[in-house]
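> Have a look at this fold, sequence not included:
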């Protein structure tokens, strides 16, 4: 069997707020309860993000989601409608721009706990 990533734990101050926010932005299902103490966000049939409340300090993590062009546009629209600051560079200032220099489209934003989310239409890490 090929190795597949099944789930990741995401530390949060308020797991329900964080799980709900990400699920609504990405347009995917989530639940207030999961196995154990988690609030799961179901990204697809094979990957779940399990939000869990942790004490301070906790690590800030970068997550990248590859999506299709139509999904990118829809999610970007939800970011804009929610007035969430976004940027075109991983460590750049908020510029409300989309990076198109890698052949696709890329944006970055941070959620309230500081985790960095990236959304792209073409992987620059894997040329496939």
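That came through, no problem. Bear in mind the structure is a predicted one, so any value in this text is a computation, not a measurement.

> alpha carbons only for contacts and neighbour counts from here, please
Will do.

> what sits up against the strand or helix carrying residue 50?
Taking DSSP states H and E as the definition, residue 50 sits inside strand 47-53. The contact list for strand 47-53 (C-alpha atoms under 8 Å, 6 or more residues apart in numbering) reads 5-16, 18-19, 37-43.

> second one coming, line it up with the first:
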């Protein structure tokens, strides 16, 4: 078997709330539980497993490749919830969507300050066939 990414653990101040927040924005359905984790399952078999952190949280960046239709739906949920979003990872272009690599992308923060991203084309564009 070739090496594949399976899951990552996301530290949070409230694992259930953070997992519900992400699942709600992405439209993935309710998180499940596995041991001490609140799990957001993604379509490609990977998951984000939220855990209650101990001590100071170190924020991370999580990016999600989505279709054009999913982008529109996620963007609408971000706007409906009154969340601030940016066109760039450094939060310089508020309320804008980028068009990098011929697609669309945006960034927003989760309740713990993790920098979340959706994009419709991977960095560098789609591989040529």
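Everything's here; your move. Just so you know, these numbers come straight off a predicted model, no measurement behind them.

> Got a TM-score for the two of them?
Scored against TM-score structural alignment, normalised by the length of structure 1, the superposed chains reach a TM-score of 0.92; 127 aligned residues with a C-alpha RMSD of 1.5 Å.

> Restricted to strands, list the contacts of strand 47-53 of structure 1.
If you go by DSSP state E, the contacts of strand 47-53 of structure 1 have 7-12, 39-43 in strands.

> Tell me the buried residues within those residues.
Using 16 or more other C-alpha atoms under 10 Å as the burial test, those include 10-12, 39-43 as buried.

> Just put the residues you listed in TSV and tack on distance to residue 88 of structure 1.
Shown next, in TSV, are these (distance: C-alpha to C-alpha, whole Å):
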residue	distance to residue 88 of structure 1
10	23
11	25
12	25
39	29
40	28
41	25
42	26
43	23
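
> Let me know the closest of these to residue 94 of structure 1.
Using C-alpha to C-alpha, residue 12 is the member of those that lies nearest residue 94 of structure 1, at 22.7 Å.

> Run a quick neighbour tally on the closest residue to that closest one other than its chain neighbours.
Distances taken as C-alpha to C-alpha, 6 or more residues apart in numbering put residue 53 closest to residue 12 of structure 1, at 4.8 Å, once the chain neighbours are dropped. Applying other C-alpha atoms under 10 Å, we find 18 other residues in the vicinity of residue 53 of structure 1.

> How about the one 10 residues further on?
Around residue 63 of structure 1 sit 12 other residues, with neighbours defined as other C-alpha under 10 Å.

> Strands of structure 1, residue ranges please.
Under DSSP E, structure 1 gives strands at 7-12, 39-44, 47-53, 62-66, 106-110, 116-120.
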